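Student: return a 3D structure for these sequence lines:
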Amino acid sequence: MYRECRVCGSGEITFDQSIHLGKQVSWFTWKTKQVEKEITMHGNTVQKKMTVTAKESEYGSLEVLQEEVNKDIKRLSKHFFNIRHQYRTLRYLREDLTTDEILVHIDFSENYNCKYSSEIQSMHFGSSQKQISLQTGVAYSKGKVVSFCTVSDCLKHNPAAIWAHMHPVLEYLRNETNATVIHIISDGPTTQYRNKQNVYLLANKVFSYGFRCATWNFLEAGHGKGAADGIGVVVKRTADAFVNKGGDITKASELMTALESCTSIKLMMVSELNIKDVEEEIPLSVKPVPRTMQLHQILVPQQGMISHRPLSCFCSRPNLVCNCFQPETASFPVQSDFDVIDSSSPSKERETEPVRDANQLQRIELVDESLISQHCVVKYDGRAYPGVVLAVDQDDEIEVKTMHRVERNRFFWPMSDDSLWYPKENIITLLKNPPRSVTKRHVEIEPAIWMLIEQEEDEF
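Tutor: Sure thing, here's the model as predicted:
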């Protein structure tokens, strides 16, 4: 399936061997890079670095082109297999649910912009328009389908917000059915569903609703659309129709009132306090799950224990535990009744991070969502730039928003974000502390760390 079979071989394309491999050829490829452009600011023309994606022509030998084609085909084959497998497996599950199971497909819809039936012009600009957060979904049980939408004035989409939005849904489903097993389907953005905090909450919270086990299944990247997205469309169009008839929607409670009588979608309210309550349930330090970006199924057979694998499998239902796709196990601390953890009290889970020498470069060993929001220094065009990690992907690449450099160890944040995807090898070090201010606009990296970074620059 991934062209790694010892029997079938690598599955590489075989090319005509009569052609001379040293022959020079050209081909097109998509590239993301930084370019300098002249822009006018306050009457002055300045050079600004911008990230652009463009289709470019490359030149090289036929042998290099063949290697590039085989690399791309291998990545495409894995991606395509994941798409087909996840769709096929989850469709089979939905069509073969037992009376003991519930399948819930969820997704955050784009925030709804609040509207008045009649507005002055300035309401269309700036931050005048408030927004409402929507998490939509469809719940499937034996012989029954329920569409739902949770609404909130709080715009957070982090793991705490996810489980605050899930709370009224799970309570409703548990009261309406006799199911003891729940299967959840979602896409896999690292800032929302596919991260260690969400896995920790899944391993603990799902049991408080009376379920004996659960699975969380991720659709392949770029292919997460489904029924939940249709619910979001219906909610927004129905709300717009209400406004067009003379109504006003300025907050989540008004959206609930406006839609309750004109849609069969079950609407539920989530407050900011609900989200804060869940945030307090998450320990300050949660260990990451290895290969988070590659897994597509998380199984929770018992509280605090998970089993994860690169693809979903339900061949052993109703027990769910099987050895397909080489599952790995991990455990999390079990929180009794989810009491708030006292940050002043010592605990083992708060000491998972090893103490590091502050005057050493910290290399990246494992690319996972725990890197997101960390400060780092990247290597670009032979120079070092500090920045913040925005995202990671399953190919060990890291998206970093970088600062601009004006002189030796002097940096500043540009007016527009300057972000780019870097291979893991281009991350010089993670920074324990963010760069510190030296003027109103400029910052510097700790001098001891900067000296080590300069030594790296000399070797670029």
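Student: from here on, contacts and neighbour counts on C-alpha atoms
Tutor: Fine.
Student: pull up the distance across stretch 182-198, start to finish.
Tutor: 16 Å (Cα to Cα, to the nearest Å).
Student: oops, could you answer that again for stretch 248-265 instead?
Tutor: 20 Å.
Student: please apply the same query to stretch 169-188.
Tutor: OK, stretch 169-188 end separation, Cα to Cα: 20 Å.
Student: buried set for that stretch?
Tutor: Neighbour-count burial for stretch 169-188, with 16 or more other Cα atoms under 10 Å as criterion, is recorded at 169-170, 173-174, 179-188.
Student: could you single out the nearest of those residues to residue 251?
Tutor: Ranked by distance to residue 251 (Cα to Cα), the buried residues of stretch 169-188 are led by residue 169 at 20.6 Å.
Student: check contacts around the closest one.
Tutor: Contact partners of residue 169, counting by Cα atoms under 8 Å, 6 or more residues apart in numbering, are 148, 268.
Student: wait, a strand at residue 99?
Tutor: No - counting by DSSP: H, G, I helix; E, B strand; the rest coil, residue 99 is located in no strand; its state is coil.
Student: and it, how far from residue 318?
Tutor: In terms of Cα to Cα, residue 99 sits 11 Å off from residue 318.
Student: out of the two, which sits in the busier spot?
Tutor: Taking other Cα atoms under 10 Å, residue 99 and residue 318 do not tie; residue 99 has more neighbours (14 against 11).
Student: gap between the more buried one and residue 26?
Tutor: 59 Å.
Student: and what of residue 216?
Tutor: In terms of Cα to Cα, residue 216 sits 45 Å off from residue 26.
Student: I have a second one here; can you model it like the first so I can compare?
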Amino acid sequence: MAKTKKSVDELKWRKTELQRLRREKLKNNPDAYEREKQKERERYHRRKSQNKIKTIKQLTPRQQRIKKKIWRNSSKRYREKQKEKQRSIDQYINENTPPSTPEPGPSQLQVVVLPSRQSRVGRKIVKKNRAKVHRDNQKLKSHLMKAEAKARKYKNRYFRLKNKIKRNSPMTKVNTLLKGHVVSAEVKKKLLFHEALVSQISTNYSNLPKKKSTQKYFRDVLTGKILKKYKCMGELNFMSYKVKRSRRYNKTTALKNIQALRLRVQDFLEKDINSKLCPGKKDTVTRHKLIKQKRLLNKTLIQLYDDFRKENAIFLSYSTFCKLKPFWIVHPNVNRRDTCLCTVCENGELLIRRLKILNIINENCLDKVCKSMCCPEDMLEKCLSRLCNKCNKKELEITAYNPDDVSFYEKWVSKTVDVNIKGYIKRCKKTIKEQIQCTKRNIVDELNKQIPNLFKHISNRNHQYKAIDYIKKYITDNSAVIHVDFSENFACKYANEIQSMHFGGSRQQLSLHTVVFYYQNKEDGIIVSESLCTVSESLRHDPVAILVHLQPVFDVISLRVPNLSILHFVSDGPSTQYRNCKMFYIIGSRIKNNFQNLRSITWNYTERGHGKGAPDGVGGVIKRIADRLVAMGQDIENIDKFLELIKGMVKNISLIKVSQEQIDNNLSLPSNIQPFKGTLQAHQVTWSQEKPHILQIRRLTCNECTTNKNCDHYHIGEYKIPLQLDPESFHVSNQEDECNLGSPSNIYEDRKINGILFVYSLLL
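Tutor: Purely as a prediction, here's the structure:
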């Protein structure tokens, strides 16, 4: 049977049906449907780039009108189709829905009339137009304000220029000055002579040849001490202005690079003697997304400006000095209490401020008292030690007062007080600010009594700051400087805590030992610094714990400086941590074992109460980031979580974990360590490979004398490192024992070592 030929309509219908089935199949397969849409999008963009598809803007005006007409017709058909569909649905619902219940009365029925679609569209257009009008109004207001400001500026400039050009005669100036006043003819004649003389001098000065020598001679003839004494130099302002301008230009051109001057001011202000670093995690200053640890000025900017001028042979105005001050170096805020003050300095300041209030002395701070009793050039160490022949007999100037008048002064003291704790009386040591009632004579006597100790304290502080800065500045390729300090323990926190956790004793604390070490870069010879922080669950801060915390630091330094031969340490001087006989033993017998070529070690202590430095800033950054993470919902409940979160947040600080077992199981110290008399006076301890069993103890840091001999300037004594004799305190490692006892040759060379000790060491 022959096939019947299908009509064109049947073929179209068949093709449409196949397309519909294909689309339904695609929609049922999400992956294939997404690939098909991506393919169509690519085809559309390809045809559009080939100009096969044109946008409405690319058509001619006639084509645009035709296209818009097609759009309107299509939208009209679509809306009619939607309305027809909705009518059919409503008809079907009405025909197949049973009768509804009786409608409630007007009081029970609340009719809500919704706005139509056209109304909603209209309201949107109205809001859009109102917003546009408001924006245009604000722009016009801004332009109007700028135009008015510019008009005022040019108006004022015009009047100033007009007044400047206007030249009154001397008689006119006198009449203007005396307007409304009745004076004698003689006074008027004197005023007229003054104005005429000033006008004549100004005219002669402007007619001088443009030679600096001639103008300078003319100025020297007219100016002098008498005019300065009676404050009449302002009458010659037409010359003083040019003097000021020429002097500023000639001296500031000596330093062309303003960035170099900015760095010099920054280095000067960042010295520990001029400003102190804030150790707190909240003590930061942010500007232009740059976060810096805050530093507080130790003096006023005027005093620092004078010190800068003495130290640097550069002309710099006070206003420029203030502008070049870094933004993170700020004045201490009186509204924020300072918790890192030195006891000696603060007690001295309290005495001096009290005497100033009583009008007994003219100085109001400790620094001014020192300057008044020392040489006017500078407060040298010799002057502060009262060894200078010029100023050792200077005394504090005291005005007349009644010695028997009763007054008071304040003083920080530590007292043992009885405290009632749960019904039991316990004696506790507390530090309080005590108010001492006495006569004015007693206050003056107390200040005179404290002045020697104050001067010695300030001298030690200044000397240590300068000596440590010198060590950091002149680091060689075989030396390094390690600045260490314990940060305040970090208390682990949860993002949300119950009351018993917040107020109880369940919170775990972590010990942070921060280190900043400096070394010379091999490639360019520039001194660079690296920051490390060792974290431990152990809260021990004794010398054994310090040695364990320093072990990872030694490993890093060995990689950075393979040929290390000179090692400098910098720290504060608490007697329970860094400055004691056990630490002296570790310096002389343990640190050298971590380096092969080490020849000398120096440990430098800052003056008590003045030990804030770069490690405090490292601790502040870490604790601040940890608190920020807790505030964002992270829980820091132990040391592992602390390290996991912080390591991903800090880039320039290496965090290393030190377990409690490493500290508890570390090699114990020998039991025969003897204390050194004068430990609290020591500010430098040196060890040398030439005398491995002897430490040189010095009152202050000396950069002139070598480490293997007695210092000619600050020598206190020698500390002999004891040999480890207690068998229970020996480690199982033979290598450690050799380091403790030394080689037989060294024992033979030391005459003070008993032969029995040598035999005992050989047996071991």
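Student: related to what we said a few turns ago, looking at the buried residues of stretch 169-188 of the first structure, which are in helices?
Tutor: Among these, DSSP state H puts 169, 170, 173, 174 in helices.
Student: counterpart of the first one in the second structure?
Tutor: Right, residue 169 of the first structure. With the correspondence set by TM-score structural alignment, residue 169 of the first structure lines up against residue 553 in the second structure.
Student: swap in residue 53 of the first structure?
Tutor: By TM-score structural alignment, residue 53 of the first structure lines up with residue 432 in the second structure.
Student: ok, its match - contacts?
Tutor: Neighbours of residue 432 of the second structure in contact, by Cα under 8 Å, 6+ apart: 412, 413, 414, 415.
Student: which of these does the first structure keep?
Tutor: For the contacts of residue 432 of the second structure, the aligned pairs still in contact in the first structure (both residues aligned by TM-score structural alignment, their matches' Cα atoms under 8 Å) are 412, 413, 414.
Student: which among these gets closest to residue 503 of the second structure?
Tutor: Nearest to residue 503 of the second structure out of these is residue 414 (Cα to Cα; 28.1 Å).
Student: including distance to residue 125 of the first structure, could the buried residues of stretch 169-188 of the first structure go into a markdown table?
Tutor: Listed next are those as a markdown table, based on distance: Cα to Cα, whole Å:
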| residue | distance to residue 125 of the first structure |
| --- | --- |
| 169 | 35 |
| 170 | 38 |
| 173 | 41 |
| 174 | 43 |
| 179 | 48 |
| 180 | 49 |
| 181 | 47 |
| 182 | 43 |
| 183 | 42 |
| 184 | 38 |
| 185 | 36 |
| 186 | 33 |
| 187 | 32 |
| 188 | 32 |
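Student: grab the nearest non-local neighbour of residue 148 of the first structure.
Tutor: Nearest non-adjacent residue to residue 148 of the first structure, counting by Cα to Cα, 6 or more residues apart in numbering: residue 266, 4.5 Å away.
Student: could you double-check that the one you found sits in contact with residue 145?
Tutor: No - Residue 266 of the first structure is beyond contact range of residue 145, at 11.4 Å (criterion: Cα atoms under 8 Å).
Student: quick one, which of the two is more surrounded?
Tutor: residue 266 (16 against 13).
Student: what lines up with the more buried one in the second structure?
Tutor: Match for residue 266 of the first structure (TM-score structural alignment): residue 654.
Student: remind me, longest helix of the second structure?
Tutor: Longest helix in the second structure, counting by DSSP H: helix 117-165.
Student: I would like the range of the first structure that aligns with it, please.
Tutor: Taking TM-score structural alignment, helix 117-165 of the second structure hits no residues over in the first structure.
Student: which one of the kept ones among the contacts of residue 432 of the second structure has the most neighbours?
Tutor: That'd be residue 412 among those, by other Cα under 10 Å, with 15 neighbours.
Student: got CSV for the kept ones among the contacts of residue 432 of the second structure, with distance to residue 177 of the second structure too?
Tutor: Converted to CSV, those look like this (distance: Cα to Cα, whole Å):
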residue, distance to residue 177 of the second structure
412, 61
413, 65
414, 68
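Student: ok, of those residues, which one's closest to residue 138 of the second structure?
Tutor: Distances from residue 138 of the second structure to those, taken by Cα to Cα, are shortest for residue 412, at 60.7 Å.
Student: that closest one: which element?
Tutor: Using DSSP states H and E, residue 412 of the second structure sits in strand 406-421.
Student: buried ones in the helix or strand just after that strand?
Tutor: Counting by DSSP H and E, the next helix or strand C-terminal to strand 406-421 of the second structure is strand 424-439. Using 16+ other Cα under 10 Å as the burial criterion, the residues of strand 424-439 of the second structure that qualify are residue 439.
Student: return the residue of the second structure aligned against residue 230 of the first structure.
Tutor: In the second structure, residue 230 of the first structure lands on residue 617 (TM-score structural alignment).
Student: burial count for its match?
Tutor: 24.
Student: distance from the helix or strand encompassing it to the first structure after superposition?
Tutor: If you go by DSSP H and E, residue 617 of the second structure is part of helix 614-631. In the superposition against the first structure, helix 614-631 of the second structure averages 1.4 Å from its aligned positions (mean Cα distance after the TM-score superposition for the first structure).
Student: any idea how far the counterpart of residue 565 of the second structure in the first structure is from residue 104 of the first structure?
Tutor: Per TM-score structural alignment, the equivalent position to residue 565 of the second structure in the first structure is residue 180. Between residue 180 of the first structure and residue 104 of the first structure the computed distance is 13 Å (Cα to Cα).
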